[in-house]
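Chemist: Coordinates for the following, if possible.
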Amino acid sequence: MESTGFLDMDVRGRGQGLRDDEIEAVAMAVTAVVVNTMRGVPSSSRDTLAELRKRRALLQRIGEAPDCVATCQAVIQLCAALSSGVFPRETPRWQIVAACAAYVEKKVTHDRMPFPVEQVIAFALYRWASGETYESGTSAFGIKRETGLQAVRDVTSALLQAYPDAIKWPVGRRRAQILRAFRDKGFPNCFGAIDCTHIFIDKPAGAPSANYYDRKQKFSVQAQVVVDLDLWIMDVHIGYPGSVHDVRVLHNSQLWRRAQAGELFDAPPVSLPHGVVTRGYLLGDNGYPVVCPWIVQPYGGIDQGRDEERFDTRQKVAWMCVERAFGRLKCMWRLFLRTHKTNLDTLPQQFVAVCTLHNILLDAGIDFDENLLWEVDENGVRRRVDLGIVGNGAGGRQRCTNVDGDLLRDALRDRLALM
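Modeler: Predicted structure coming up:
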């Protein structure tokens, strides 16, 4: 992951957008992790355990209430699964707390007793899931702000160490499943869909602010993600300021270097019309009009023939998996949905950590409430949440300057016309 020279930043005030009942419900949900994973605690921790049991009882009442807010339903379900270990596939892989514990345990020092490792993990989950500030969050957990900052750093590192292969390019059976799924959509040997999402931040302090000012007139950092039709994240590259074009982000990513080196698209060759042969590619939007032969974007424009219109419709349906992945990821881990102050040095690692959780929970069969994709604005109007998909594509018909890429798209178009 490339370093971009990010500078430290502080955090501020109160969470943005969560009502008090939502904040409390999320807090209760996350502390369920602690209740169900604390075993054999010393007598000095009995008071803490008793308090957490009270919170668990409150969690149960909230979960059974018919008017439980959608935000909390998803997080309650998530944390209940994390705490109990009762997943559709009940194996040690899903014991997230246990898997991370060894990496975050602190030795007893001469002047203090360490916080229980489960409490540290619970706080990091709470921070990511609620989007609450460190000030409010640490107060709810009875810890100092500095302790909260360190907890998030520790859990981030623990997740990345405990699950080093949670985000990886597909191989073997998984690759075959992905290729078959895209083939059934009309795109043989397609490996996935690519797009960028913006993570909105407060105006950077001590950094060139103009670099982070994006097309929506917000300050942001970009994350490039590749997903399959099951919304599984296969590659993530984060760190470039919001003003940077998607193509530049791609050119500076490991994905680009590996693809150019021939390390990614190695499926058995498939023959298409006009003698075109492909071993793999990705679907993209019009933010990638001239970049390379292995990203297939729509034709665009309004003056289209029937075959091109059919191609664009099918391409968009398949490519939309990446936007659905952003919806699930950001609405479940709402810190990355909201504008917030952050340490730009640690933001990339935290985002990769929640992408890791995203894949683990998908594999575990944890459902996502689609209601989380909607919000009510200050005027009482229900609207889709802003997922930070800014877009860089120009209007009108797009032609690739790379001849191979142009031929591949035309061959796929003509293949679809024959189906």
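Chemist: can we go C-alpha only for contacts and neighbour counts from here?
Modeler: Will do.
Chemist: what about T401, how many neighbours?
Modeler: 13 (other Cα atoms under 10 Å).
Chemist: again with R248
Modeler: Using other Cα under 10 Å, R248 is surrounded by 11 other residues.
Chemist: Could you point out the helix or strand that follows the helix or strand containing it?
Modeler: Per DSSP states H and E, R248 falls inside helix 246-251. Next along the chain after helix 246-251, taking DSSP H and E as the criterion, comes helix 254-260.
Chemist: now for the helix holding R248, which elements pack on it?
Modeler: strand 220-227 (3 or more Cα pairs under 8 Å, 6 or more residues apart in numbering; DSSP states H and E).
Chemist: which residues are in contact with the helix holding R248?
Modeler: Residues from elsewhere that reach helix 246-251, judged by Cα atoms under 8 Å, 6 or more residues apart in numbering: D195, C196, Q224, Y240, W256, R257, G287, Y288, V291, N392.
Chemist: The residue nearest to the last one when sequence neighbours are not counted: what secondary structure?
Modeler: Using Cα to Cα, 6 or more residues apart in numbering and skipping the chain neighbours, the partner closest in space to N392 is G287 (4.7 Å). Applying DSSP: H, G, I helix; E, B strand; the rest coil to G287 yields a three-state assignment of coil.
Chemist: where's stretch 103-117 relative to the chain centroid, distance-wise?
Modeler: Its chain's C-alpha centre and that of stretch 103-117 lie 30 Å apart, by Cα atoms, centre = their mean, to the nearest Å.
Chemist: quick one: contacts of that stretch?
Modeler: Stretch 103-117 is contacted by residues A101, V120, D154, V155, S157, A158, Q161, A162 when judged by Cα under 8 Å, 6+ apart.
Chemist: okay, the angle between the longest strand along the chain and strand 220-227?
Modeler: With secondary structure taken from DSSP state E, the chain has its longest strand at strand 190-200. With axes from the mean of the first three to the mean of the last three Cα atoms, to 10 degrees defining the directions, strand 190-200 sits at 160 degrees from strand 220-227.
Chemist: tell me what strand 190-200 is packed against?
Modeler: helix 172-184, strand 220-227, strand 281-283, helix 306-319, helix 321-332.
Chemist: One more, please, to line up against the first structure:
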Amino acid sequence: MSLVRDILWESSSSDDENYNDLPNSRKKKVYQPRVNRFLKWNEQEFLDRFRISKGLARALASHLAPLLQTRTMKNFAVTPEQQIIMALEFYACGSFQRCIGDAAGVHKSTVCRIIHRVSRAIAGLRTDWIAMPKNIEEMETEAKKFYEICAFPKVIGTIDCTHIPIKSPGGADAETYRNRKQVFSLNVQVITNAEMYITNIVARWPGSCHDSHIFNSSVIKGRLEDGEFDGFWLLGDKGYANKPYLLTPLRNPVTEAEKLYNESHIRTRNIVERSFGCWKKRFPAVSWKLRTNTARAQCAIVAMAVLYNICKKLRDPMPTCYDSDNESSDSDDNDLTSAYVSQHDEHNRNMLINTYFDRLH
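Modeler: Have a look, this model is predicted:
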């Protein structure tokens, strides 16, 4: 019993017990040491931990410094480079923010604010880095690149959705975020070009929403129906309805031309699946879990899409360290009933099969 009393006595004692006994006392500020992780790790170790190179991280911090710089450097303020490092660590693993704070030497609430601030700043670059072809010359160039994959003509993008796990948002609408695999997620719609750049992204829909519903509610559908990309089309899987501007595979191909159409369609549309794999390898948090609230998760997803495009454009090295148990496609690939497909919707696909693929076999 004496041992128990000694333990209880020691646990109730502290170095600052006299300070805490003072009336209306405030907790003393503690400044934790901050390690310069640009110097701590070599280039490869830095790349594997933060998913981008040191040079790109420094350039990003310099470019975003006006948005990230604090008003004063008093109270051991966090520099733009340190803020970028914390956000990159979150994108690398979606880790608990307390763990990131312990490594960075700041409180978890500071980490939360910093990650959101950096994500907003990077997502603000989306108009420069995520864009569909803007004119006929760009559309023709993109169609030529797609044609070189498997001879499918007039394609300017491939479309699909992927589920990005998030923590339960709570509240009355929480169950709308539970997908068919019983995981809380955001169903994110992405369009990619022939070089696997992300050219359009929609990251605001709950995991229970079907791919076709997301597309029908998106701005890009309105642009397609307004004729902005007239004469060209997207390729989608069977989760979408066939449209004059969005071609899907045939469910039961019979003729040689139909089989050739399906084969060319599938091999060309595979670009978007490969893009998901590269995106998730670059930033594993996209395939694991984003441990932040839903609004901030949406912002982080767009930021990671922007960074993915930047890394591809600048040919930033791909990290070698990546572990994932789920690299398969997780999009909704359920057939839509043909009862709602009009002859007008089928016209482009039938004409393409009869006048183009029929001559190729």
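Chemist: Overlay them and tell me the TM-score.
Modeler: Overlay of the two chains. TM-score (TM-score structural alignment, normalised by the length of the second structure): 0.81; 326 aligned residues with a Cα RMSD of 2.8 Å.
Chemist: ok, back up a step: most tightly packed of the helices and strands packed on strand 190-200 of the first structure?
Modeler: strand 220-227 (a mean of 25; mean count of other Cα atoms under 10 Å).
Chemist: Output the residue interval of the second structure matched by that one.
Modeler: Using TM-score structural alignment, strand 220-227 of the first structure lines up with residues 185-192 of the second structure.
Chemist: cool, stretch 249-260 of the first structure as well?
Modeler: The aligned range for stretch 249-260 of the first structure is 214-225, by TM-score structural alignment.
Chemist: give me the element the residue positioned nearest the centre of the second structure is part of.
Modeler: What sits nearest the mean C-alpha location of the second structure, by Cα atoms, centre = their mean, is I301, with 3.9 Å. I301 of the second structure belongs to helix 294-313 when assigned by DSSP H and E.
Chemist: Counting neighbours, which bits of that helix end up buried?
Modeler: Of the residues in helix 294-313 of the second structure, 294, 296-311 count as buried by neighbour count, 16 or more other Cα atoms under 10 Å.
Chemist: is it true that C400 of the first structure lies in a helix?
Modeler: No: the assignment for C400 of the first structure is coil, going by three-state DSSP, so no helix is present there.
Chemist: Any figure for the gap between it and V296 of the first structure?
Modeler: Relative to V296 of the first structure, C400 of the first structure is positioned 9 Å away (Cα to Cα, to the nearest Å).
Chemist: Next, the mean deviation of the longest strand of the first structure compared to the second structure.
Modeler: Here strand 190-200 of the first structure, set against the second structure after superposition, deviates by a mean of 0.8 Å using mean Cα distance after the TM-score superposition for the first structure.
Chemist: Where in the second structure does that strand fall?
Modeler: Under TM-score structural alignment, the match for strand 190-200 of the first structure in the second structure covers residues 155-165.
Chemist: list the buried ones in the matching stretch?
Modeler: So stretch 155-165 of the second structure, judged by 16+ other Cα under 10 Å, has buried residues V155, I156, G157, T158, I159, D160, C161, T162, H163, I164, P165.
Chemist: May I ask you to confirm that the first one is in contact with Y147?
Modeler: Yes: with contact defined as Cα atoms under 8 Å, V155 of the second structure reaches Y147; the gap is 7.5 Å.
Chemist: need the buried residues of stretch 155-165 of the second structure in JSON lines with distance to W279 of the second structure, can you?
Modeler: Below are those laid out as JSON lines (distance: Cα to Cα, whole Å):
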{"residue": "V155", "distance to W279 of the second structure": "22"}
{"residue": "I156", "distance to W279 of the second structure": "20"}
{"residue": "G157", "distance to W279 of the second structure": "17"}
{"residue": "T158", "distance to W279 of the second structure": "15"}
{"residue": "I159", "distance to W279 of the second structure": "15"}
{"residue": "D160", "distance to W279 of the second structure": "14"}
{"residue": "C161", "distance to W279 of the second structure": "13"}
{"residue": "T162", "distance to W279 of the second structure": "11"}
{"residue": "H163", "distance to W279 of the second structure": "13"}
{"residue": "I164", "distance to W279 of the second structure": "12"}
{"residue": "P165", "distance to W279 of the second structure": "15"}
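Chemist: could you check the angle helix 321-332 makes with the longest strand of the first structure?
Modeler: 40 degrees.
Chemist: and the direction of strand 190-200 of the first structure versus that of helix 306-319, what angle?
Modeler: Using the same axes, to 10 degrees: strand 190-200 of the first structure against helix 306-319 is 60 degrees.
Chemist: what's the offset of strand 190-200 of the first structure from the middle of its chain?
Modeler: 10 Å.
Chemist: Stretch 140-153 of the second structure too?
Modeler: 26 Å.
Chemist: Ok, stretch 138-155 of the second structure next?
Modeler: 25 Å.
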